[in-house]
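Q: A predicted structure for the sequence below; I have some questions about it.
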Amino acid sequence: MGQLIAKLMDIFGKQEHKVIIVGLDNAGKTTILYQFLTNEVVHTCPTIGSNVEEVVVRKTHFLVWDIGGQEALRSTWSTYYSNTEVRRVPGLGDLGRC
């Protein structure tokens, strides 16, 4: 009986989430993503387009889309919103640009 419950928990206990990180350029979106992924500070270059990574915390899987923040890319942000949990990282010095 215990093995059956453990097996069911393995099947149904997993959670998956889609997350997008959008914000202005140079706000730290990619740094946050890779710090979660590697548990260390990573030096990054500006994102052209997007980065997609799977981050696993315990049994919870996060498919994380890090979308570039350059002005030319902002009009594409809405195409990523479907079925996601949205997080936004504004640059504190750039609040007037939001």
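A: Arrived safely, thanks for sending.
Q: drop to CA atoms for contacts and neighbour counts, all remaining ones
A: Will do.
Q: In contact with Lys7: list those residues for me.
A: Contacts for Lys7 (Cα atoms under 8 Å, 6 or more residues apart in numbering) come out as none.
Q: any idea how far Thr30 is from it?
A: As judged by Cα to Cα, to the nearest Å, Lys7 and Thr30 stand 36 Å apart.
Q: Check Asn51 too.
A: Using Cα to Cα, one gets 8 Å for the distance from Asn51 to Thr30.
Q: and these two? which has more neighbours close in?
A: Of the pair Asn51 and Thr30, Thr30 is the one with more neighbours under other Cα atoms under 10 Å, namely 24 against 16.
Q: what's the burial count for the closest residue to Gln15 other than its chain neighbours?
A: Leaving out its chain neighbours, the residue that sits closest to Gln15 by Cα to Cα, 6 or more residues apart in numbering is Thr60, at 4.7 Å. Using other Cα under 10 Å, Thr60 is surrounded by 13 other residues.
Q: Next up, a structure to set beside the first:
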Amino acid sequence: MDDEEIPLTRSEFELLAALMQSGRRVRTKADLALLLRGESYVTSHFVSEADKRGIEVHMGNLRKKIGESSATPRWIETVRGVGYRLTAADD
């Protein structure tokens, strides 16, 4: 399955790309919502709770597609109350 192609929506792809670019740095739900709108790093735009919930839904769908568990994350770690980041590399 490691070399299997997984179809992602544009939003899922952009979220995954953002996390990969950020490495272990936490990306907030608000930051990710702005990114999906094309307004990344703009602090003057409002991000609603519905926008943040949308990020949670997209992230849940992405996790299902890549076989990820939020309880025991292999690739994407939830930082409770903040956002998401990549998990630490196995040494």
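A: Structure's in. What do you need? On a predicted model such as this, the values are computed, not experimentally measured, just so you know.
Q: Post the TM-score for the overlay when you can.
A: Taking TM-score structural alignment, normalised by the length of the second structure as the basis, the two superposed chains have a TM-score of 0.27; 49 aligned residues with a Cα RMSD of 4.9 Å.
Q: tell me, what's touching Asn51 and Thr30 of the first structure both at once?
A: Here Asn51 of the first structure and Thr30 have Asp66 as joint contacts, going by Cα under 8 Å, 6+ apart.
Q: Enumerate every residue touching the residue lying closest to Arg87 of the first structure once chain neighbours are set aside.
A: Leaving out its chain neighbours, the residue that sits closest to Arg87 of the first structure by Cα to Cα, 6+ apart is Ile21, at 5.1 Å. Ile21 of the first structure makes contact with Lys29, Val64, Trp65, Asp66, Ile67, Val86, Arg87, Arg88, Val89 under the criterion Cα under 8 Å, 6+ apart.
Q: just checking, the first one touches Val22?
A: In other words, Lys29 of the first structure. Yes: look at Lys29 of the first structure against Val22 with Cα atoms under 8 Å: they come within range, at 7.2 Å.
Q: Which of the two has more residues huddled nearby?
A: Neighbour comparison, Lys29 of the first structure and Val22: the larger count goes to Lys29, with 28 against 24 (by other Cα under 10 Å).
Q: was I right about Ile76 of the second structure contacting Tyr84?
A: Yes: in terms of Cα under 8 Å, Ile76 of the second structure counts as a neighbour of Tyr84; the distance is 6.8 Å.
Q: Using the three-state scheme, assign Val86 of the first structure.
A: Reduced to three states with DSSP: H, G, I helix; E, B strand; the rest coil, the structure at Val86 of the first structure is strand.
Q: what separates it from Ile11 of the first structure, distance-wise?
A: If you go by Cα to Cα, the gap between Val86 of the first structure and Ile11 of the first structure works out to 26 Å.
Q: same question, Thr31 of the first structure
A: Thr31 of the first structure sits at a distance of 32 Å from Ile11 of the first structure (criterion: Cα to Cα).
Q: between those two, who's got more neighbours?
A: For Thr31 of the first structure versus Ile11, neighbours defined as other Cα under 10 Å are more numerous around Thr31 (18 against 10).
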